[in-house]
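Colleague: Okay, sequence plus prediction incoming.
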Amino acid sequence: MVLGRENYYLILFGVVVIVIGFILMSGGKYTDPAVFNADELYSTRRTVIAPIVVILGFVIEIYALFHKSKKA
């Protein structure tokens, strides 16, 4: 294996964090397409929290790639 087992776990964790960020960013479905709800569309969860979670996931991915496993 090119990377250690710990690195692969960190990569998997980073992917999960990125997916959670995109789920937080996803929108709700409206029954009436003529209705525009700006409060829901531009909520803090979608415009602030979700992008921070996605960026955190990418930071975890970078750390996972450069992390050296401790071998005894």
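Modeller: Thanks, I have it. Residues are numbered from 1 along each chain as shown.

Colleague: use CA for all of it now, contacts and neighbours both
Modeller: Noted.

Colleague: Geometric centre of this structure: which residue is closest?
Modeller: Residue closest to the mean C-alpha point of the chain, counted by CA atoms, centre = their mean, is residue 18 at 1.9 Å.

Colleague: list the helices and strands the lengthiest helix in the chain packs on?
Modeller: As far as residue count goes, and with DSSP state H defining each element, the longest helix of the chain is helix 5-25. Under the contact criterion of 3 or more CA pairs under 8 Å, 6 or more residues apart in numbering; DSSP states H and E, the helices and strands touching helix 5-25 comprise helix 50-66.

Colleague: another structure for you, compare them:
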Amino acid sequence: MSKKNKNVAKPKKEFIFEKKNYTFLFIGLAFIALGFILMSGGGSDDPNVFNPDIYSFRRIRLAPTLVLIGLGIQIYAILLNPSKNKK
């Protein structure tokens, strides 16, 4: 019977991203979620009734802009290298 060496170091588990990356990822997700929430609604229960509210500024301009900003933040968070900025 052989004893296992207790002095063998276990490999340290490391995350791919650091805290700063995850912070930006969650901010981007919040922008995307807010954009989709603002985009929802404005429909009608009766298909014969037209509701012009679906063409409001909030649904046509603001919500898609928030989604695109959120996607831009996501890309920035993925490409961000926080260890480069450390001294």
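Modeller: Happy to help now that I have it. The structure presented is a predicted model; accordingly, all values stated were derived computationally and were not measured.

Colleague: Any idea what the TM-score comes out to?
Modeller: Laid over one another, the chains give 0.86 as their TM-score (TM-score structural alignment, normalised by the length of the first structure), with 71 aligned residues with a CA RMSD of 1.5 Å.

Colleague: Quick check: residue 69 of the first structure touching residue 6?
Modeller: Yes. With contact defined as CA atoms under 8 Å, residue 69 of the first structure reaches residue 6; the gap is 6.8 Å.

Colleague: about what we covered before: how about the residue nearest to the centre of the first structure, what's its partner in the second structure?
Modeller: For residue 18 of the first structure, the equivalent position in the second structure is taken to be residue 32, counting by TM-score structural alignment.

Colleague: circling back: please look at the residue nearest to the centre of the first structure and residue 52 and confirm they touch.
Modeller: No. Applying CA under 8 Å, one finds residue 18 of the first structure not in contact with residue 52, separated by 9.8 Å.

Colleague: if we can go back for a sec, distance from the longest helix of the first structure to the second structure after superposition?
Modeller: Using mean CA distance after the TM-score superposition for the first structure, helix 5-25 of the first structure ends up 0.6 Å from its aligned counterpart in the second structure, as a mean over the superposed pairs.

Colleague: Flag every buried residue along that helix.
Modeller: By neighbour count, and taking 16 or more other CA atoms under 10 Å as the criterion, the buried residues in helix 5-25 of the first structure are 7-8, 10-15, 17-22, 24-25.
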